[in-house]
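1. sharing a model that was predicted from the sequence below.
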Amino acid sequence: MSIKALASAVGLILVSTQATAQVAPQEDPFEAFESGANLESPNDSVIIPIVGAMESTGIIAGTVASKTGVGQADTQLVGFGAYSVNDSYIAFLGYYNFALSERWRMDISGLQAEFMDSTFYVDPVSGDASPADSGQPVDASYIQQDWFITFRYLLSEDHAAQSRLALHGGLPVDPEPIASTTFEVEPFYRAREVRARQGDNVHGKTLGISATLDRDTRDFWPSPSQGHHAYLKVDRDWGSDQRASYTRWEAQYSHYLDLGLSRWARQQTLALTAYLSDIPTWRKDDPSRQPDWFAQSVLGGSERLRGYGDERFNDRSALYYGAEYRAIPNWQPQNRLPFFNRYDFPWWQIAVFAELGNVEDRLALDDLHDGMKWSAGFGFRFFIERMVARADFGFSNEESLFHFTVNQPF
């Protein structure tokens, strides 16, 4: 579980669920704020209380706060804090879209969190940070630290198409692709500690730099109906006496097909995606050349294979396919409801998804396609104050999970 399990509840009063809340860590849980810089909002300061209950935290309460124009007109400062009855806590602070020059932007974010009752497929008893061979979950407390500094360079942007973007009810009036290409360099620090109920603790850490080339032609990032989004990312950790040196790359391509309007839906979209990850520096017979479990090629959690827990599958290589039907109903009553009508909340959305994925100890497409794991489910998305809050229910042949998070999965 991570900050995304809580941040997505913005503006919502959550109820208890008997499903285990599992959310995979995300490098930038408030990416929606930086991406939405060109979307005008009636409020430059937003404070939203959050109350919820989940199996891993019990009753939890907190606040998310956002303020635009801190230091520069287009910047966004985001803070989040929450505390639960079982002494779980989370603290997040992010500062986005600071202009270093006409084309360079910088983001800074930091997270400190501890979750007391979490479920993982890491085996602390043997000290081996890999999926338990028995396939049984491990109950443990979980400490997470994440720090990122992102330098983003705009290589190209379709200013003409962007200037024509006009919204009505939170959706484009005349959708058209808006192409942009960006390059990112991101120093990162990520640390994890799993404290098992029995056995030794498991520690993990990675410190390095990532580089990302991103191509985006979506017509509207909160809920695209056409275009595509593709990226190639390379992580490098030079290692130390306490951690392995490694290089990992990942690539993902997502395509969006407009299914048109219907008598009950304002927008219908079929979203398709494919993802591949590999660690070319991996040495199967030398664990010292393998990064810690959370820095490997992983599947499971709120982004890929949502019917499985966080990092349920981790190895050298990972392959993933996803398909999702999304629809925004004509019925949008939230602006007439007390409390919700205080916020910019133009639409909510339903989704149905199906997924396939697999991990292997070598990069071989034949092996990755053999015996793929499946996941399916449904969910809801809420576009509130320029952020997409997402609630997904995923199931598989192992378990059923309820995820709270932010942003579309792809």
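-> Cool, the structure landed.

2. from here on, just use CA atoms for contacts and neighbour counts.
-> Noted.

3. next up, the contacts around the residue nearest to Gly69 when sequence neighbours are not counted.
-> With CA to CA, 6 or more residues apart in numbering as the criterion, Gly69 has its nearest non-adjacent residue at 5.1 Å, and that residue is Thr75. By CA atoms under 8 Å, 6 or more residues apart in numbering, the residues touching Thr75 are 37, 68-69, 95-98.

4. and the residues you listed, which two are the farthest apart?
-> Pairwise distances across these peak at 12.5 Å for Ala37 and Tyr95 (criterion: CA to CA).

5. between those two, who's got more neighbours?
-> Tyr95 (23 against 16; other CA atoms under 10 Å).

6. what's the helix or strand for the closest residue to the more buried one other than its chain neighbours?
-> Leaving aside its sequence neighbours, Tyr95 sits nearest to Leu77 (CA to CA, 6+ apart; 4.6 Å). Assessed by DSSP states H and E, Leu77 sits inside strand 76-84.

7. who touches that strand?
-> 7, 33-34, 57-70, 89-97.

8. right, and the helix or strand after it?
-> Toward the C-terminus from strand 76-84 - assigned by DSSP H and E - lies strand 89-99.

9. just to revisit the earlier point, I'd like the contacts of Thr75 laid out as JSON lines, including distance to Phe188.
-> Formatted as JSON lines, the contacts of Thr75 follow (distance: CA to CA, whole Å):
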{"residue": "Ala37", "distance to Phe188": "23"}
{"residue": "Thr68", "distance to Phe188": "25"}
{"residue": "Gly69", "distance to Phe188": "25"}
{"residue": "Tyr95", "distance to Phe188": "15"}
{"residue": "Tyr96", "distance to Phe188": "16"}
{"residue": "Asn97", "distance to Phe188": "17"}
{"residue": "Phe98", "distance to Phe188": "18"}
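
10. now list the buried members of the residues you listed.
-> Those of these that meet the buried threshold are 37, 68, 95-98, by 16 or more other CA atoms under 10 Å.

11. take this one as well and set it beside the first:
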Amino acid sequence: MYKPLRISLLVILPLLMPAQLLAQVVALDEGESLYEKRAGWLPYLFASDSLGTAIGVAGFTAGTLQPQTSTFGTAFITSNDSILLSGAFNNYRPVKNGRLLIDSFVLVDRFTDQRFYSSPVPPGQPPAGSNDSNPESYTTGISNELTFSFDFKYRLPIGSLKNDPIAVYRLKHGLLGSGPPGGNAWNPMLNGQTTFGTKFFYTYRDISDFTFNQLGTNPIDEELDARTNGLNFWLEHNNTDFPRNPARGSRQVFNIYRDFGLLDSSGSWTNLQASLSKYFDMGRSDWFNQKVVALNFWTSDTVDWQRNPDGSVSHRPPPKYGSELGGIDHLRAYQSGRFHDKSAVSYTAEMRFIPKLQPLDEVPLLNYFQIDWWQVAPFIEAGRVAPAYNTDLYFKDLKWDVGVGIRLMAFRAVVRLDIAVGEEGSSIWAMISQPFSRTGK
């Protein structure tokens, strides 16, 4: 029997910046100039089990400092005294006509009812967060977080970027009109965009007045904290026709995360990730302007992970890093970080339809958001975590979910609302960008 639908941090923008969101791509409408300054803002209201009722505002600017730069920001407060502030400045070019671009991001939050799937469990039960773990094995408490990062991206002078590192796309009613070549035969020297990045990341998180849910303990008047800092080396080859809303082509992203155990880090760890995506254009029809099959395979392994005889783990990435499933991108029916272990694998298939019928542009209040199209995307996902990286990881005891996404092209960016149902219940997530379109966590 399924549990009632839960709304999981239903916010439009607060989670959009923890990873690179194709900031080096510029999308312009017909007749719009690269040198025009653009801006927009959006008030929002939402409710969730862990936050209560929240009210917030989000905004963006584009082209304010340089033609390709953009800024994002959001903030909200809730009825249970939680608060979040987040902002990013993307695509800064320190050298005129250079190929180096810089992104920056900061997040500060305080949640008074935060859940982590890490907890002592009764004897004989699987560790909390493992593939066969009890969904009630979690810790709740008051959590504070500070995260910031600086990402240095070098756009290689090959393929579509041979002459210009900034990819400018012209749109017609939100669909691709013209742009750099992509989606053709896979050859990085001739097609697509290849980017190498190095990101410095830092996260501090603590939890206090916490309760071990499965054990039914009273709130513990202590504070636990975890700190991580390090470097993320990543390589992306994007051979799609339009990276923000691909209709054909493929994309490969490889990440190496390394916390060296320096400064105030809680411990060293090393994580490897790979994401492979493929898109098939199924053409137009009497009812739809676009039909696309989107497939993704994602896998992760923490190579120095070590489970000790007492059950503790050495060289373990903190929450939001490492081999995790559940949340906005993988196994969306499950809570964020529901599953975590040394290794993980995820499979996703979506069918994306953009109807010809577009009534939203006739609604006066919605005209401000420049909504070009809406999209319906049924999807299915499967995946699991495991204590070792072997063939069993790929096929045995996979968790699953099914769902449907509603996406909008607003301000030339994709906004999505995904509803998913799985073995442990249902979740709703709101987010910027299509699934599996980011380069890292």
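-> Looks like it arrived, so ask away. What you are looking at is a predicted structure, and each value in this text was computed from that prediction instead of being measured.

12. rewinding a little: the residue nearest to Gly69 of the first structure matches what in the second structure?
-> Superposed on the second structure with TM-score structural alignment, Thr75 of the first structure falls opposite Thr69.

13. with Asp258 of the first structure instead?
-> Per TM-score structural alignment, Asp258 of the first structure is aligned with Asp281.

14. what about its match, how many residues nearby?
-> 16.

15. so it versus Gln358 of the second structure, what's the distance?
-> Asp281 of the second structure is 21 Å from Gln358 of the second structure, where distance means CA to CA, to the nearest Å.

16. doesn't Arg263 of the first structure lie inside a strand?
-> No: secondary structure of Arg263 of the first structure (DSSP: H, G, I helix; E, B strand; the rest coil): coil, not part of a strand.

17. neighbours around it, how many?
-> Arg263 of the first structure - counted by other CA under 10 Å - has 7 other residues nearby.

18. what's the distance between it and Ala327 of the first structure?
-> Arg263 of the first structure is 12 Å from Ala327 of the first structure, by CA to CA.

19. ok, now Lys233 of the first structure?
-> 30 Å.

20. so these two - more neighbours on which side?
-> Set Lys233 of the first structure next to Ala327 and count neighbours by other CA under 10 Å: Ala327 wins out with 25 against 18.

21. how about that one, what's its match in the second structure?
-> In the second structure, Ala327 of the first structure lands on Phe353 (TM-score structural alignment).

22. now do Tyr121 of the first structure
-> Match for Tyr121 of the first structure (TM-score structural alignment): Tyr117.

23. nearest residue to the counterpart of Ser396 of the first structure in the second structure other than its sequence neighbours?
-> Superposed on the second structure with TM-score structural alignment, Ser396 of the first structure falls opposite Gly422. Closest residue in space to Gly422 of the second structure, ignoring its immediate chain neighbours: Asp401 at 4.2 Å, by CA to CA, 6+ apart.

24. coming back round to it: gap between the match of Thr75 of the first structure and Ser277 of the second structure?
-> Taking CA to CA, one finds Thr69 of the second structure at 27 Å from Ser277 of the second structure.

25. try Pro359 of the second structure
-> 31 Å.

26. the more surrounded of the two?
-> Taking neighbours as other CA under 10 Å, Pro359 of the second structure and Ser277 compare with Ser277 leading, 20 against 9.

27. is that one part of a helix or strand, or is it coil?
-> strand.

28. the closest residue to it other than its chain neighbours: what's it in contact with?
-> Distances taken as CA to CA, 6+ apart place Asn296 nearest to Ser277 of the second structure, at 4.3 Å, with adjacent residues excluded. Taking CA under 8 Å, 6+ apart as the criterion, Asn296 of the second structure is in contact with 275-278, 346-349, 436.

29. what's the closest of those to Lys153 of the second structure?
-> Ser275 (18.2 Å).

30. could you give the number of residues near the closest one?
-> 22.

31. now the residue lying closest to it once chain neighbours are set aside: which helix or strand?
-> Closest residue to Ser275 of the second structure apart from its sequence neighbours, by CA to CA, 6+ apart: Trp298 at 4.4 Å. Assigned by DSSP H and E, Trp298 of the second structure belongs to strand 288-302.

32. how about Gly40 of the second structure?
-> Per DSSP H and E: strand 38-48 holds Gly40 of the second structure.

33. now check the second structure for the residue matching Val298 of the first structure.
-> Checking TM-score structural alignment: Val298 of the first structure goes with Glu324.

34. what's the longest strand along the first structure packed up against?
-> Identified as the longest strand of the first structure according to DSSP state E is strand 138-157. Secondary-structure packing of strand 138-157 of the first structure (3 or more CA pairs under 8 Å, 6 or more residues apart in numbering; DSSP states H and E): strand 104-120, strand 180-196.

35. can you list contacts of the helix or strand immediately after that strand in the chain?
-> Scanning forward in sequence from strand 138-157 of the first structure by DSSP H and E, the next helix or strand is helix 159-163. Residues outside helix 159-163 of the first structure that contact it (CA under 8 Å, 6+ apart): 176-178.

36. okay, the very next helix or strand once past helix 159-163 of the first structure sits on what stretch of the second structure?
-> Reading on from helix 159-163 of the first structure to the C-terminus, the next helix or strand found by DSSP H and E is strand 167-168. The aligned range for strand 167-168 of the first structure in the second structure is 171-172, by TM-score structural alignment.

37. mean per-residue distance, the matching stretch versus the first structure.
-> Here the mean offset of stretch 171-172 of the second structure against the first structure after fitting is 1.8 Å, by mean CA distance after the TM-score superposition for the first structure.
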